[in-house]
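Q: here is a sequence with its predicted model. Questions after.
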Amino acid sequence: MQKDFFYQTRFGANLQSDGTTRFSLWAPSCQAVSLEIENDTPRAMARDEEGTFTLVTECPSGARYRYRVRDDLAVPDPASKSQPEGVHGPSVVTAPAEYAWQTPQWQGRPWCEAVIYELHAGLLGGFEGVRNRLDELKTLGITAIEIMPINSFGGTRNWGYDGVLPYAPTNAYGEPDDLKRLIDTAHHKGLMVILDVVYNHFGPDGNFLHDYAKDFFDHENNSTWGTGIAFAKPQVADFFIDNVLYWLMEFRFDGVRIDAASAITDHAWFGKLRERVASQVEQGRHVHLILENENNDAGLLRDGFTAQWNDDGHNVLHVMLTGETEGYYEMFAEHPTRILARVLHEGFAYQGEINPYSGKKRGMPSGDLPASKFILFLQNHDQTGNRALGERLISLASPDALHAAFALLLLSPMVPMLFMGEEWGCRSPFLFFCDFHDDLADAVREGRRKEFAKFSAFQDPEKRKTIPDPNALSTFDTSRPDREERNTLEGRIWLDRTRSLLALRQRWLAPYLTQAHSLNATVIGDKSVLARWKLDNGAILTIALNLSDHETCRISEPGKLLYSSATRRAVEELPPGSLVAGLE
């Protein structure tokens, strides 16, 4: 029998078992709200004392509707499940049971098996385009894809971090059932699917919440990304917790990655989320809650959150590979080798120290946590796309040192994450792009260029004009990974390297990483570290890394050599720009 997957959200339009539809909108700034179903008479909604408007009425799936919140303003549902005409168009009542799942028995995969591949669905041809890449990713050794935000946004192209309707997959990538088909196919192939979600702000185009729910916002806690959100209010907390559960239960995502969690000022919300997820998810199913968190809040990782993106690891490796120290890389400019050793040994580099970039304390002790609590990466959408010209690391670092760092990424007990195209040494830039118009487009373009005025390479106003316009279609097209590079000699070498390293990880490491923890990590030379971890089976993994361009280090040979990135080396020597990994 086909199992239906349906999650009844507190707000939005939900089909009921008796054939009616329940509409619910939190609009505390309004005294009256009407439901306007296309080709039907407006219907008044009942208001409770907290400003929630509700109406249960006959309404079929596929019906288009809006809420009339003022005489001169009808808005889409903030909890809309489908927006076929974009964020300014009507919302659509959906029928989750109409999709016939082919993998209802899927239980996910243990976290220790995770090898993550971050991708942008729009650049890969929408949900169907991503679905067509799954076989090659599986063959490569990827076990999880992480999709950048898919919530509906203004225009037809966007990173996804300017979304305004968190429940509605953007129609630019396909229909909601196309997304389910992508996830269903991934599960059939044994791949997890993780969704990047944004709860710290709303985009500037198509967000009407200020017009009918001023209490949704907390103006005393604004962030870099916009007006603060009032997570302490139950309706707001539930709106986002329900969103997580909607993706996990109705779309069968295997996890979510919460963007910029540090901007969520109500710390109690995280505990509420974890408890609600634990109470709803089926017994035995693996579901993963991942954080991106500037606060380096190790307590959340101890309290049940699966893992955190380890920006410290990326940032210090970037400094060592490129020599760049401007912007947030300033935090890692002094003693980077020592910082890398701490990252490999304890997870976070900043564990309560003053961040010289912000002047504030950052982080908390993390050395007791297993290595799998940290997601390591050399590139992602942020650190690549936030560059003025979107250069990939392969254009900035020496080939030998990058090879060594790549081997560290894939053989470390931390969970590795690749950014789309990295597996073949992609050289296509990844730029910041959007699709705004008129004054908003001008403001975003000039704001982007002004942002880089403090960097030495762009202090000349004429030089800043060379920064691509985020709104131009060419900026989006240029950011699409060039698949022809896969067939070049360099591309084939990188693909073989990626496959080989991931095969080693799967054979020797993945089964024994659940509680793998560091024994030590020490500085052994200029840009050189030696790290050791104890795996679940009692074996000791050793990795010696030398990112120097001139200094050779002395090392002890491992009992079983897993990998050496050096083309030639003498016994017990670690040449410049190389890595040696082995087991004891």
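A: The structure has been received and is ready for your questions.

Q: from here on, contacts and neighbour counts on C-alpha atoms
A: Will do.

Q: give the buried residues for the longest helix anywhere in the chain.
A: The residue-count maximum for a helix in the chain (DSSP state H) belongs to helix 489-504. By neighbour count with 16 or more other CA atoms under 10 Å, helix 489-504 contains the buried residues 491-492, 494-495, 497-504.

Q: go on, stretch 385-397?
A: Neighbour-count burial for stretch 385-397, counted by 16+ other CA under 10 Å, picks out 385-388, 390-393, 397.

Q: just the endpoints, please. Distance across that stretch?
A: 17 Å (CA to CA, to the nearest Å).

Q: what sits up against that stretch?
A: 321-322, 378-379, 384, 402, 425-432, 452, 467-468 (CA atoms under 8 Å, 6 or more residues apart in numbering).

Q: mind listing the helices for the stretch 301-450 of the chain?
A: 311-322, 336-346, 381-385, 399-411, 438-451 (DSSP state H, counting those that start in this stretch).

Q: closest to residue 101 out of these?
A: Nearest to residue 101, of all the helices of the stretch 301-450 of the chain, is helix 381-385, at 31.0 Å by CA to CA.

Q: any idea how far the closest one is from the middle of the chain?
A: Offset of helix 381-385 from its chain centre (CA atoms, centre = their mean, to the nearest Å): 11 Å.

Q: and what of stretch 414-430?
A: 14 Å.

Q: ditto for stretch 90-97
A: 26 Å.

Q: residues in contact with that stretch?
A: With contacts defined as CA under 8 Å, 6+ apart, stretch 90-97 is touched by 4-6, 13-15, 60-66, 75-77, 80-84, 250.

Q: about what we covered before: dump the helices of the stretch 301-450 of the chain to TSV, plus distance to residue 200.
A: Shown next, in TSV, are the helices of the stretch 301-450 of the chain (distance: least, CA to CA, whole Å):
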stretch	distance to residue 200
helix 311-322	18
helix 336-346	27
helix 381-385	16
helix 399-411	29
helix 438-451	19
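
Q: to residue 562, which of the ones you listed lies closest?
A: When the helices of the stretch 301-450 of the chain are compared by CA to CA, helix 399-411 sits nearest residue 562, at 9.2 Å.

Q: how far does the closest one sit from its chain's centre?
A: The gap between where helix 399-411 is centred and where its chain is centred comes out at 22 Å by CA atoms, centre = their mean.

Q: included below, for side-by-side comparison, is a second structure:
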Amino acid sequence: MNRFSFGPVVSERGVLFRLWAPKQQRVDLVIDDRPPVRMDLAADGWHMHESPEAGIGSRYRFILADGIEVPDPASRHQPADVHGPSEVVSDQFDWRCQDWRGRPWSETIIYQLHVGAFSDLGTFLGVISRLDHLRDLGVTAIQLMPIADFPGSRNWGYDGVLPYAPESSYGRPEDLRALIDAAHLRGMSVFLDVVYNHFGPDGNYLPSYSPIFTDNHKTPWGAGINFDGEQARFVRDFIIENALYWIDEFRVDGLRLDAVHAIKDDSREHLLQELARRVRAVTRERPVHLVVENEENDSSLLSGGVDHADRLYTAQWNDDVHHVLHVAMTGEDFGYYADYADDRAKIGRGLAEGFVFQGEEMAYRGSPRGQPSAELPPTAFISFIQNHDQIGNRAFGDRMADTISVAALRAGAAIYLLSPQIPMIFMGEEWASRRPFPFFCDFPPELNELVRKGRREELARLPGFDGHAEDVPDPTAETSFLSAKLDWDAMGQGDHAEFLALYRRLIELRKAEIVPRLQGIGGHSGSYSLDGDVVHVTWRMGDGSRLILVANLDATTRPFHPLPATRRLFIEGEMTDQEIGPWSVLWAIEEPVSSI
């Protein structure tokens, strides 16, 4: 039974090849080294050909009327990269973890990683070799940066052009399945970062034969994807079925949708709504979590409860919490950071209510940003102090461990890892890795030059560069990518070992004290206040207890007023009954009053 509209179909009769190419009256098919054959033109722009001679392992490509050879846009494997032929692969796999049923969202502790930079091998199998470390750390979910096949041998992944084909430099599709299986055997979920707002600049042949783009919408990458124009039904299915494909054939536990604010759609049912609806319709037997990145802070996409089957999107990356903590820890106030500086109340608001900007004017944008979010549970937000963007978009890709004090970094970790929001660790953060994570890519020479030029122009706007960025790593050089490889040998040394012990302790405490209290937590659960510049945040937890945070996020000792009737869960820094020291954090719990 064929579950998807796009891509080859393997049966006892051979292989049915399909290409939706309404702009082409003729398409030829080449299988292996055989002569081309003309495909049959069917309804709605489909070109079909069933070959009894083809099977698993056959390589094929399509030839358009002008002679251009193109891969299958729904290729399952590209052994010779995005410009080469596609390969027919099996969707069968000998899964060892047969009883995996996923994990509830409240238990989620995410670890974001880049497959190429995470291990020395830089492959799916290389990730498997480090899964025991993540299990011992206490991670319950890994999130892979985009793996859709991209041009060249190295890329962040946001330039993918073949969304159904796992990046060939990382391994074969069965290697990705082996990674997901191995994670499940260790009790860890696997999330994929998917990009449905644009295609990369090299290797996307879709415009040659289909109405994939529309001039009705503009995005930072050019024309918008055609989700609401003529023949948009097929474009929508191409994207939505991709989400279903990863969940069904690879057993992934969730998707993180990149920059959904750039998905433009004037249809009666927005693509994001249809995608979530169709995913929910086929995943009733296990929890599948859908996460968005949304610059607009649109709270309408998020659910009103935790672990509810009728939710739309499970959670959103909470950039606001990152920004307020980053400004407090580093003192940086350039660019958008300026809107989060000099106001400790914004730290409290981001932790207690989710978004800092909930419709207020944001000076950096010159317009209002966000919607009210206090009615959402804290589990509708994913918090972090580092991720690929916030590190890699810096001029040198430098990490916080390179620029701030150990005390400040420990305080930030203690806040977000025990917050009721869902925490996300960026690879290597747990041992305060100082390896950079610069932007890197590998395009043809003319595109590489455009990338270098654009990078220089972008960085010239930052303080301190004065239009000169010669010392910044070349994003197209292999050395930039290699510099991002994790320093696993440093993990057990000096301060690195102390950070690793801290992260393990915090995660263990989260699992013991925070996670059990998240079930049933609702909206309007958080409140905040300031005692001078000391931040106080309180949450009403799902079990009726009150979780309390007191944080002094600067280098000055402040007056401290003891908390009555509480049990202290964790203290980072120095604290007495009268004073709270620099970079000090206190977590406490007030148990619910027993009813008689």
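A: That came through, no problem. Here the structure is a predicted model, which is why all the values come from computation and not from measurement.

Q: give me the TM-score for this pair.
A: Here the superposed chains carry a TM-score of 0.95, computed using TM-score structural alignment, normalised by the length of structure 1; 570 aligned residues with a CA RMSD of 1.6 Å.

Q: buried subset of the contacts of stretch 90-97 of structure 1, written for ChimeraX?
A: In ChimeraX, this line selects whichever of the contacts of stretch 90-97 of structure 1 come out buried by 16+ other CA under 10 Å:
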select :5,6,13,14,15,61,64,65,66,75,76,77,80,81,82,83,84,250
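
Q: so which of the helices of the stretch 301-450 of structure 1 is nearest residue 198 of structure 1?
A: Closest among the helices of the stretch 301-450 of structure 1, once you apply CA to CA, is helix 381-385, at 13.7 Å.

Q: would you map the strands across the stretch 151-300 of structure 2?
A: 162-166, 189-194, 213-219, 222-225, 254-257, 289-292 (DSSP state E, counting those that start in this stretch).

Q: and the ones you listed as CSV, adding distance to residue 139 of structure 2 and mean neighbour count?
A: Output for the strands of the stretch 151-300 of structure 2, formatted as CSV (distance: least, CA to CA, whole Å; neighbours: other CA atoms under 10 Å):
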stretch, distance to residue 139 of structure 2, mean neighbour count
strand 162-166, 24, 26
strand 189-194, 9, 25
strand 213-219, 35, 16
strand 222-225, 36, 19
strand 254-257, 15, 23
strand 289-292, 16, 25
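
Q: okay if I get these as TSV plus distance to residue 316 of structure 2?
A: Shown next, in TSV, are the strands of the stretch 151-300 of structure 2 (distance: least, CA to CA, whole Å):
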stretch	distance to residue 316 of structure 2
strand 162-166	22
strand 189-194	13
strand 213-219	21
strand 222-225	22
strand 254-257	9
strand 289-292	5
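
Q: of these, which is nearest residue 484 of structure 2?
A: When these are compared by CA to CA, strand 189-194 sits nearest residue 484 of structure 2, at 19.1 Å.

Q: assign residue 508 of structure 1 to helix, strand or coil.
A: helix (DSSP: H, G, I helix; E, B strand; the rest coil).

Q: ok so, going back, what is the nearest of the buried residues of helix 489-504 of structure 1 to residue 280 of structure 1?
A: Of these, the one sitting nearest to residue 280 of structure 1 (CA to CA) turns out to be residue 502, at 33.5 Å.

Q: which ones are touching the aligned partner of residue 408 of structure 2 in structure 1?
A: Taking TM-score structural alignment for the superposition, residue 408 of structure 2 sits opposite residue 401 in structure 1. Taking CA under 8 Å, 6+ apart, we find residue 401 of structure 1 in contact with 321, 546-549, 576-578.

Q: likewise for residue 201 of structure 1?
A: 225-229.

Q: now residue 184 of structure 2
A: 97, 100, 190.

Q: could you rerun that using 10 Å?
A: By CA atoms under 10 Å, 6 or more residues apart in numbering, residue 184 of structure 2 lies in contact with 96-103, 140-141, 178, 190, 251-253.

Q: how close does it get to residue 177 of structure 2?
A: Note on residue 184 of structure 2: its distance to residue 177 of structure 2, by CA to CA, is 11 Å.

Q: quickly list what's touching both of those two.
A: With CA under 10 Å, 6+ apart as the test, residue 184 of structure 2 and residue 177 both reach 251-252.

Q: and for the residue nearest to residue 158 of structure 1 when sequence neighbours are not counted, the neighbour number?
A: In space, and not counting its chain neighbours, residue 158 of structure 1 is closest to residue 434: 4.2 Å by CA to CA, 6 or more residues apart in numbering. Close neighbours of residue 434 of structure 1, defined as other CA atoms under 10 Å, add up to 26.

Q: which of the contacts of stretch 385-397 of structure 1 are buried?
A: 321, 378-379, 384, 402, 425-432, 452, 467-468.

Q: aligned counterpart of residue 142 of structure 1 in structure 2, please.
A: Matched by TM-score structural alignment, residue 142 of structure 1 corresponds to residue 139 in structure 2.

Q: make sure its match is actually in contact with residue 187.
A: Yes - with contact defined as CA atoms under 10 Å, residue 139 of structure 2 reaches residue 187; the gap is 9.1 Å.

Q: more neighbours, the two?
A: Neighbour count, other CA under 10 Å: between residue 139 of structure 2 and residue 187, residue 139 has more, with 24 against 18.

Q: tell me the spacing between the more buried one and residue 245 of structure 2.
A: Distance, residue 139 of structure 2 to residue 245 of structure 2, using CA to CA: 25 Å.

Q: which helices and strands does whichever strand or helix holds residue 127 of structure 2 pack with?
A: Take DSSP states H and E as the rule and residue 127 of structure 2 turns out to sit in helix 124-128. Here helix 124-128 of structure 2 touches helix 115-118, helix 173-185, going by 3 or more CA pairs under 10 Å, 6 or more residues apart in numbering; DSSP states H and E.

Q: and the ones you listed, which is most packed in?
A: Mean neighbours per residue, mean count of other CA atoms under 10 Å, is largest over those for helix 115-118, with a mean of 24.

Q: any idea how far stretch 109-124 of structure 1 is from the chain center?
A: Worked out by CA atoms, centre = their mean, stretch 109-124 of structure 1 lies 9 Å from the chain centre.
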